[in-house]
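>>> pasting a predicted model and its sequence here:
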Amino acid sequence: MAKPGRPSTISDVAALASVSVGTASKALNGSGSLRPETRQRVMDAAARLGFRPNAAARALNEGRTYTVGMITTDSIGRFSIPILIGAEDALGAGRMSVFLCDARDDPIREEYYLRTLLGRRVDGIIVTGRRSQARPPIAADQPVPVVYAFISSADERDCSVVPDEVGGAAKAVEHLLAVGRRRIAHVTGPEHHHSAQVRAAAARARLTDDGLDFAVPALFGEWSEQWGRQAVSLLLASGTAFDAVFCGSDQIARGVADGLHAVGMRVPDDVALVGFDNWSVMALACRPPLTSVDMDLEGIGRVAANLLLAAINGEPAPGRHTHPCRLVVRESTAAPPGLAPRP
């Protein structure tokens, strides 16, 4: 038994459980082939003594630090924080910690953080950011596994986890068609932006499957509420009727909602409205609350962390892994009065 005033050791646990120190170590680390009753006896002894394994000694014995680095270019945390939460959920089961580093789109800062993390002997690195398009690999021939989350690596040999933006846009259009909308407009971000291109192309392809097209050509602009309000003026100026607007982001959709209200058009009675991101700050503040595509950023973080753990354990999974989106339906979409939704 431990002496008063002295922290308990694994030897104390082994003595109380009537097992060897080696057996106690295996039981506490979840390793080895032990009988369930033996493992439980050791766990009970550790709990009784208030024993906590020495993380530094465990790391030294196993050649690991039980830490992971995360490097992001998303300074405001809109995408990186949910991904971090998901990664911590997955890594916490293995008692691993995450160091978050904000590179701020600065290659020099990114290189500095990479050297710092490697100097701390992290077991692996997750790279993320605020754009889903491919980026150059963080560096070649790293001594630890690297997984890209939300963004992807331009090197197909790297492991990347990305949202299925094509599938998400298709779900948005399918929902609008299901509630009886046929004259669908699309308002999205900058034309050069990867996500704007992908979501617009996917939405149009889904309409084509039903023999339809956008009510007016897709409107590209900014990822902002102001652009959403301006886009309403452009839609009205086109002279073409529309009964739904699918927006490339929730910020744009909230601006569109404001623009429609300003000219006396009702959402969803006159125009159904769908956004993309399911950013609660925007989607729930919209009036009415906004139907939106959720990329499940926390899920992406969990998948990336699990793939990193597998790579750390010698089972890498290179390539591009696509994570499904889901549609969160709220009051901004409904069938027009007198028209039953399509089954």
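Yes, it's here. As the structure is a prediction and not an experimental result, all values here were calculated from the model.
>>> okay, CA-based contacts and neighbour counts for the rest of this
Will do.
>>> thought Ser97 was touching Glu88?
Yes: here Ser97 lies in contact with Glu88, judged by CA atoms under 8 Å, at a distance of 7.3 Å.
>>> of the two, who's got more company?
Glu88 (21 against 16; other CA atoms under 10 Å).
>>> next up, the contacts around the more buried one.
Residues near Glu88 by CA atoms under 8 Å, 6 or more residues apart in numbering: Met96, Ser97, Val98, Arg302, Ala305.
>>> can you pick the most crowded of these?
Busiest of these [other CA under 10 Å] is Ala305, holding 28 neighbours.
>>> which element, helix or strand, includes it?
helix 297-312 (DSSP states H and E).
>>> Gly180 too?
Going by DSSP H and E, Gly180 is not part of any helix or strand.
>>> take a look at this one as well, against the first:
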Amino acid sequence: MFQRCSKCIKNLGTKKKTTIKDIANVLGLTPSAVSKALNDNPRISDKTKIAVKQVAENLNYQPNHLASALRSGKSNLVGVIIPRNNSNFFSSVLEKMEEVLNKKGYNIIITQSYESYKKECYNIDSLLFTQVDGIIASMANETTNLKFYEKIKSKGIPLILFDRGENDLNVDYVGIDDYDTSLEIVEHLVGSNYKRIAHIGGFSHTRIFKNRIRGYIDALHKFDLPYEEELMSESNLTLEDGRNITTALLKLPNRPDAIYAAGDYAALGALQVLKEQKVKVPEEIALVGFGNEPFTSFVEPSISTINQHSAQIGRLAAEAFIERINNPKKEVSLNKIILKAELIVRGSSDRN
């Protein structure tokens, strides 16, 4: 039935890239029949499917997902943009997100902005070029101009934001209540009799960090504690930022008796400096981080921190995308899901 030709296969195997037409020539079939066989079309016999898939494997055939997406208008790919994949928070979000989307027949393409606006714009263009069916994103620290996110919306592609996102975009969002969580952290420190609380914050142009700063300041006012600019800083919340800012805080004539860092890596940097300078934690200076990175429970003293329910955020963001993609023409109300975070009190802020 098939014009099998080992010489043809051998010659084709040296080509740069095998096409459906190459497989068709080997077997004496039409390219249309090969395409249907590769996609398990019921009109193609099992015998033909087996032959086609065997030749495809021998020739190391790789499907052209972009061409397929252009033909069908659906790629079954979801683009995901995150600042970095080196944190437990984002890796946990991705794991649950991928689990949910895989069950629905979708694969994810993960891109990292490295907190760069320029890289984030490049990632968005690349994902749009790849014809992804939707984009789920957490914004870079540098991002203040939303035109590339508006570009996604203008193309009618579902856009879901998580953790970091801006209300101005008016899209689905999943995250925690950063303002209330910040209030809770300060309340915990005040309840443990700390009165001069410094804040190592993220950049205030980013909504979540703006809310954490606002919560910190409002909590100080709530407990009749003065807000002092020398105790407030903005940064990328890296380990080095934590080290540098804490070093500066310890040089103040009236240094703080507690440090609240809006990220665990900055908190770890702070802890390193405090220990190097023989500052007793929490007796002299307390420390609270944010994010519940695994190392926070291993260091000595263990670092008090915030559990952001990362797996739940990943699941809910994926489900929001599925709801959008399944109802392309139906009005679906915006999903604004705000979870209550959990304060985990550990040795770095527990005087009891």
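Yes, it's here. Being a predicted model, the structure only gives us computed values, none of them experimental.
>>> about what we covered before: now the helix holding Ala305 of the first structure: which residue numbers in the second structure?
Using TM-score structural alignment, helix 297-312 of the first structure lines up with residues 310-325 of the second structure.
>>> tally up the residues packed near Ala219 of the second structure, please.
22.
>>> what's the answer for Pro107 of the first structure, then?
Neighbour tally, Pro107 of the first structure, other CA under 10 Å: 12.
>>> that one -> the second structure?
Pro107 of the first structure maps onto Cys121 in the second structure, by TM-score structural alignment.
>>> okay, buried residues for the helix or strand hosting its match please.
Under the criterion of DSSP H and E, Cys121 of the second structure resides in helix 117-129. Residues of helix 117-129 of the second structure classed as buried: Tyr117, Lys119, Glu120, Cys121, Asn123, Ile124, Leu127, Leu128 (neighbour count, 16 or more other CA atoms under 10 Å).
>>> next, the contact list for the fifth one, please.
So the one you mean is Asn123 of the second structure. Asn123 of the second structure neighbours (CA under 8 Å, 6+ apart): Ile81, Thr111, Gln112, Ser113.
>>> rerun at 10 Å
Applying CA atoms under 10 Å, 6 or more residues apart in numbering, one finds that Asn123 of the second structure lies in contact with Gly79, Val80, Ile81, Ile110, Thr111, Gln112, Ser113, Tyr117, Phe129, Phe148.
>>> measure Glu98 of the second structure to Asn58 of the second structure for me?
30 Å (CA to CA, to the nearest Å).
>>> revised request: answer the last question for Lys118 of the second structure.
Lys118 of the second structure sits 42 Å away from Asn58 of the second structure, going by CA to CA.
>>> name the nearest residue to Gly201 of the second structure, sequence neighbours excluded.
Distances taken as CA to CA, 6 or more residues apart in numbering put Glu234 closest to Gly201 of the second structure, at 4.7 Å, once the chain neighbours are dropped.
>>> can you pull the contacts of that neighbour?
Per CA under 10 Å, 6+ apart, neighbours of Glu234 of the second structure: His199, Ile200, Gly201, Gly202, Phe203, Ser204, Phe209, Lys210, Ile213, Asp241, Ile245, Ala262.
>>> what helix or strand is the counterpart of the second one in the first structure located in?
I take that to be Ile200 of the second structure. Aligned counterpart of Ile200 of the second structure in the first structure: Val187 (TM-score structural alignment). Of the helices and strands defined by DSSP H and E, Val187 of the first structure is found in strand 184-188.
>>> of the contacts of Glu88 of the first structure, just say which sits nearest to Leu235 of the first structure.
Closest approach to Leu235 of the first structure among the contacts of Glu88 of the first structure (CA to CA): Arg302, at 40.3 Å.
>>> quick one on the thing from earlier: immediately after the helix holding Cys121 of the second structure, which helix or strand?
Using DSSP H and E, the helix or strand that follows helix 117-129 of the second structure in sequence is strand 134-137.
>>> show me where the stretch 251-352 of the second structure has strands.
For the stretch 251-352 of the second structure, the strands defined by DSSP state E, counting those that start in this stretch occupy 258-261, 286-288, 305-307, 336-339, 342-344.
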